[in-house]
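Peer 1: Quick one, what's the 3D model for this:
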Amino acid sequence: MSQWNARVSYRAGETIIRQGEQGDCAYVIESGRVEIVLEKPDGRQQRVGTRGVDTMIGEMALVDDAPRTATVRALEDCCLLRISKEDFSRRLLQADPVLRLTTQVILNRYRDILTTAEIASQDRSAPAEALERGHAERGQVIEGIRLCNDLRAALENDGLELHYQPIVSANDGALRGFEALMRWRHPVDGLIPPDVFIPLAETSGLIIDVTRWAIHAACAALSRLKAALGRDDLYVSVNISSADLASQTILNDVWLALKESGLERGQLHLEITERMLMDQPERARAVLRAFRMLGVVIALDDFGTGYSSLGYLNSLEIDVLKIDRSFIAAMNGDQRSLELVRAIVGLGKSLGLQVVAEGVETSTEAEGVARLGFDSAQGYFFARPRRECDIAADVRRPAQSLELRVSAR
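Peer 2: Next comes the predicted model:
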């Protein structure tokens, strides 16, 4: 779990950081204002600066084990976002090597400057604060910290939800299953797109918890949908990340979700990407093999958009190929794209894989994927993602409508 997302509050006059104490975290000021005070050996105190909203205090604790160099007190009631040394170190290790080295050198030299400068006689608070705030605004760092903190709260307080997009037979429109797609409706900012909050979850370390929740929620939902629709042959597909694949808990998380929901073999699909296979091929082989033993179906998502390697299709435990929307859209009116998609479908079939078309949005595309021999398809042409409570009423209409289109082509 990420250790950087705690929100803490202090009243005016309270001490937040005490000079000489050991520190293990820094804080970003979300609201309020603080003063920074040097306590001299003779007992006198001298204010050397103040800090306000969107600035950081206690930052040197993130890079060394030296005692705190100053006392920080709240001038007003304050709300702070905590960043732990553990989380900072993990992020630094994941950074580009050049960036990592540069960051460490700059931070260490900053420490040297602070310890040698006669800061007691110089009031540098205003320029430093202005510089920090300007940097935060340019890089949107503070906003990212806030959203990560709110994402943790959403995860703990049922603030996330799954919507389910039907996956249908490309030939006759019969319902085959669903892809579970995550949604976050922020209480202040409204609907936050997955392409915003999923990367935040990955960089903050929250993605393991988010995926665990998604797998459990999707399995439980499918169990209920099977009963509501009177169908025992449906499946649900959930996306996982590279961090999930490397997690020591992923197998147990999946096993527990299957056990609690009572799903049968083949009814949980997990979607991975080509990049995940490239990043950690040996780990991928071991985990995918273990998934197979649990009865989980593995789908290779967005095939053709990453570092495609035909060797992976043969050597890894892959069951389903999901062809990216960009290929589906390009094949109409472009003969080369059409032949490429035809070749990919043929390759998948020859390897015994199910082939799914993603992002089908028009009747022309739907008819095209049916003619090319795709097994299944999904996209707005068939149905938009729906909440679980809407599925029972909605999924039959797209399937029947598609059946009329297909039979009439």
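Peer 1: drop to CA atoms for contacts and neighbour counts, all remaining ones
Peer 2: Fine.
Peer 1: Show me where the stretch 301-409 of the chain has its strands.
Peer 2: Assigned by DSSP state E, counting those that start in this stretch, the stretch 301-409 of the chain shows strands spanning 320-323, 354-357, 376-377, 386-387.
Peer 1: for the helix or strand harbouring Arg138, which positions count as buried?
Peer 2: Using DSSP states H and E, Arg138 sits in helix 125-139. By neighbour count on 16 or more other C-alpha atoms under 10 Å, the buried set for helix 125-139 is 125, 129, 133, 136.
Peer 1: Need those in a markdown table (columns: distance to Asp279).
Peer 2: A markdown table is the format used below for the buried residues of helix 125-139 (distance: C-alpha to C-alpha, whole Å):
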| residue | distance to Asp279 |
| --- | --- |
| Ser125 | 44 |
| Glu129 | 40 |
| Arg133 | 36 |
| Ala136 | 31 |
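Peer 1: Among those, find me the one that's closest to Val105.
Peer 2: Checking the buried residues of helix 125-139 against Val105 by C-alpha to C-alpha gives Ala136 as the nearest, at 20.5 Å.
Peer 1: Hmm, Ile142 and the closest one touching each other?
Peer 2: Yes - with contact defined as C-alpha atoms under 8 Å, Ala136 and Ile142 form a contacting pair (5.9 Å).
Peer 1: Help me confirm that Lys259 is found in a helix?
Peer 2: Yes - checked against DSSP: H, G, I helix; E, B strand; the rest coil, Lys259 lies within a helix.
Peer 1: give the contact list for it.
Peer 2: Applying C-alpha atoms under 8 Å, 6 or more residues apart in numbering to Lys259 gives no contacts.
Peer 1: That one and His186: what is the separation?
Peer 2: As judged by C-alpha to C-alpha, to the nearest Å, Lys259 and His186 stand 32 Å apart.
Peer 1: and Ser223, what does it touch?
Peer 2: 261-263.
Peer 1: Quick one, which of those residues are buried?
Peer 2: 261, 263.
Peer 1: now the contacts of Ser223 in JSON lines, with distance to Arg387?
Peer 2: Shown next, in JSON lines, are these (distance: C-alpha to C-alpha, whole Å):
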{"residue": "Ser261", "distance to Arg387": "18"}
{"residue": "Gly262", "distance to Arg387": "21"}
{"residue": "Leu263", "distance to Arg387": "20"}
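Peer 1: Sketch out the strands for the stretch 151-300 of the chain, chain order is fine.
Peer 2: Using DSSP E, counting those that start in this stretch, strands in the stretch 151-300 of the chain cover 160-169, 175-186, 190-192, 235-239, 268-273, 297-303.
Peer 1: Next, the second sequence, to be compared with the first:
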Amino acid sequence: MFEGLERITYQSGDQIFQEGDVSNCAYLIEGGGVEISIQREKQPFRVSILTVGDLFGEMALIDKQPRIATATALDETCLVRISRDALEDKLTKVDPIIEHLLRLILRRFRKTHYRLTQKDYLLPEDADQVTDVDFDRTQENMIVHVRIASDIIDALSRNEFELHYQPIYSIKDNRIVGFEALSRWHHPVYGIMSPMQFIDIAESSDQILSIGLWVLEKACADLKTLSEEYEQSPLFVSVNISARQLANAEHIAKFIGVVEQAGVDPACINLEVTETMLISELDYAQQTLSSLQEQGFMISLDDFGTGFSSLSHLQKFPVNMIKIDRSFVRQMLLDHDSMQIVKASIGLAQALDLETVAEGVENEDELARLAELKCDY
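Peer 2: From the prediction side, this is the model:
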């Protein structure tokens, strides 16, 4: 299997590579053992001990970032050297989904490495145990990640998704005026999953496009039923729309077609976008959202106050309402800073003739205070 590959022998204590070195190859252990360590406060801390059959340094086969750890031979150690050049051609021919998953795994490893090196609260004698646990957990998470990325491809055809609805309540009119559509995935292994557990994976591929259309179709159909049940009209329904959806002109055309075919007034569809997404995808987001708003869709800015909020962003983008993040709403009666953020958000919205939605209201005291501040929903 490894015929023709270079073999290198290291003696006990020899460094195979050092943290920060330029990466260009991985190693398979044929004999001996290797210690993997990281630097924290200029001191080496052991991450793991590798033995015969283990592969290490494999991140260098996929990206060109510097080494994130140091590898040292524990005794006389024979290694098979696997160069990036040997695999580069194969990697370019691999399924794009697989290549993307590999890069996501690398990103997860690198984030974990950074987090571990920042753990100033660890005592040196505890470092081995804690870092081992963290890396084991990371490996488990990656297995779950790969499983989800694979299973999400057929989840729609297996009818594993469903929508739940959170009422949107008009404080002034004292009635329900709309609903927020919340997707849930009934995974056959991991049970009920919220979007926080799978949406990033979906957004990393075109799966988010299929899921987005399904959510809209279901929400449009359910809106008619909800309107009849509550005997109130017009109700609106809020659905999330991602950067990948906004960037795909063909998808947006289908998106509009779904609403038209369902016979729903676009004014009854509220598209929720995050401010972080707007800032990162500034150009096409502004243009696409403006077009959707001109056709009657409402646009709301989700999780307001948690990202890069500024007056210029609210002026620049076609927004009808802002949603004040639940983290501020839940703490506003207990924490002065949270109350000031809620007040400022509502005041800013009023100055710009925008409506406000307070997320996560749980009791009458919170509702009464929001009414005093003239929050809309």
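Peer 1: TM-score of the superposition?
Peer 2: Here the TM-score for the pair of chains, by TM-score structural alignment, normalised by the length of the second structure, is 0.65; 274 aligned residues with a C-alpha RMSD of 3.4 Å.
Peer 1: returning to that earlier point: looking at the buried residues of helix 125-139 of the first structure, which is nearest Gln400 of the first structure?
Peer 2: Nearest member of the buried residues of helix 125-139 of the first structure to Gln400 of the first structure, counting by C-alpha to C-alpha, is Ala136, at 52.4 Å.
Peer 1: Could you measure from the closest one over to Arg7 of the first structure?
Peer 2: 18 Å.
Peer 1: same thing with Val406 of the first structure?
Peer 2: Taking C-alpha to C-alpha, one finds Val406 of the first structure at 55 Å from Arg7 of the first structure.
Peer 1: Same question for Leu92 of the first structure.
Peer 2: 22 Å.
Peer 1: just Leu222 of the first structure next, same as before
Peer 2: 35 Å.
Peer 1: More neighbours: those two, which one.
Peer 2: Leu222 (26 against 17; other C-alpha atoms under 10 Å).
Peer 1: count of neighbours near Asn171 of the first structure?
Peer 2: By other C-alpha under 10 Å, 21 other residues sit near Asn171 of the first structure.
Peer 1: Nearest residue to it in space, ignoring adjacent ones along the chain?
Peer 2: Distances taken as C-alpha to C-alpha, 6 or more residues apart in numbering put Ala370 closest to Asn171 of the first structure, at 5.3 Å, once the chain neighbours are dropped.
Peer 1: Which residue in the second structure aligns with that neighbour?
Peer 2: Using TM-score structural alignment, the equivalent of Ala370 of the first structure in the second structure is Ala371.
Peer 1: The stretch 201-350 of the second structure: helices as residue ranges?
Peer 2: 207-230, 243-246, 249-262, 275-280, 282-294, 311-316, 326-331, 336-351 (DSSP state H, counting those that start in this stretch).
Peer 1: Can you lay out the ones you listed as JSON lines showing distance to Ile192 of the second structure?
Peer 2: Listed next are the helices of the stretch 201-350 of the second structure as JSON lines, based on distance: least, C-alpha to C-alpha, whole Å:
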{"stretch": "helix 207-230", "distance to Ile192 of the second structure": "16"}
{"stretch": "helix 243-246", "distance to Ile192 of the second structure": "24"}
{"stretch": "helix 249-262", "distance to Ile192 of the second structure": "26"}
{"stretch": "helix 275-280", "distance to Ile192 of the second structure": "26"}
{"stretch": "helix 282-294", "distance to Ile192 of the second structure": "31"}
{"stretch": "helix 311-316", "distance to Ile192 of the second structure": "35"}
{"stretch": "helix 326-331", "distance to Ile192 of the second structure": "22"}
{"stretch": "helix 336-351", "distance to Ile192 of the second structure": "32"}
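Peer 1: Val47 of the second structure: which of those helices is closest?
Peer 2: Nearest to Val47 of the second structure, of the helices of the stretch 201-350 of the second structure and by C-alpha to C-alpha, is helix 275-280 at 34.5 Å.
Peer 1: got a list of contacts for that closest one?
Peer 2: Contacts of helix 275-280 of the second structure (C-alpha under 8 Å, 6+ apart): 242-243, 285-286, 301-304, 307-309, 313.
Peer 1: Now list the buried members of these.
Peer 2: 242-243, 285-286, 301-304, 309.
Peer 1: Endpoints of stretch 317-336 of the first structure, how far apart?
Peer 2: Rule used - C-alpha to C-alpha; the end-to-end distance of stretch 317-336 of the first structure is 30 Å.
Peer 1: repeat for stretch 85-103 of the first structure
Peer 2: End-to-end distance of stretch 85-103 of the first structure (C-alpha to C-alpha): 15 Å.
Peer 1: which ones are touching His187 of the second structure?
Peer 2: Here His187 of the second structure is in contact with 160, 193 (C-alpha under 8 Å, 6+ apart).
Peer 1: In the first structure, what residue corresponds to it?
Peer 2: Looks like His187 of the second structure aligns to His186 there (TM-score structural alignment).
Peer 1: Look up how far Ala136 of the first structure lies from its match.
Peer 2: For His186 of the first structure relative to Ala136 of the first structure (C-alpha to C-alpha), the value is 22 Å.
Peer 1: now swap in Cys25 of the first structure and tell me
Peer 2: Where Ala136 of the first structure is concerned, Cys25 of the first structure sits at a distance of 19 Å (C-alpha to C-alpha).
Peer 1: same check, this time on Ala220 of the first structure
Peer 2: Distance from Ala220 of the first structure to Ala136 of the first structure, counting by C-alpha to C-alpha: 41 Å.
Peer 1: Not counting its neighbours along the chain, what's nearest the counterpart of Ser227 of the second structure in the first structure?
Peer 2: Counting by TM-score structural alignment, Ser227 of the second structure corresponds to Lys226 in the first structure. Excluding its sequence neighbours, the residue lying closest to Lys226 of the first structure (C-alpha to C-alpha, 6+ apart) is Asp232, at 5.7 Å.
Peer 1: Compare the helices of the stretch 201-350 of the second structure and give me the one nearest Arg115 of the second structure.
Peer 2: helix 275-280 (22.5 Å).
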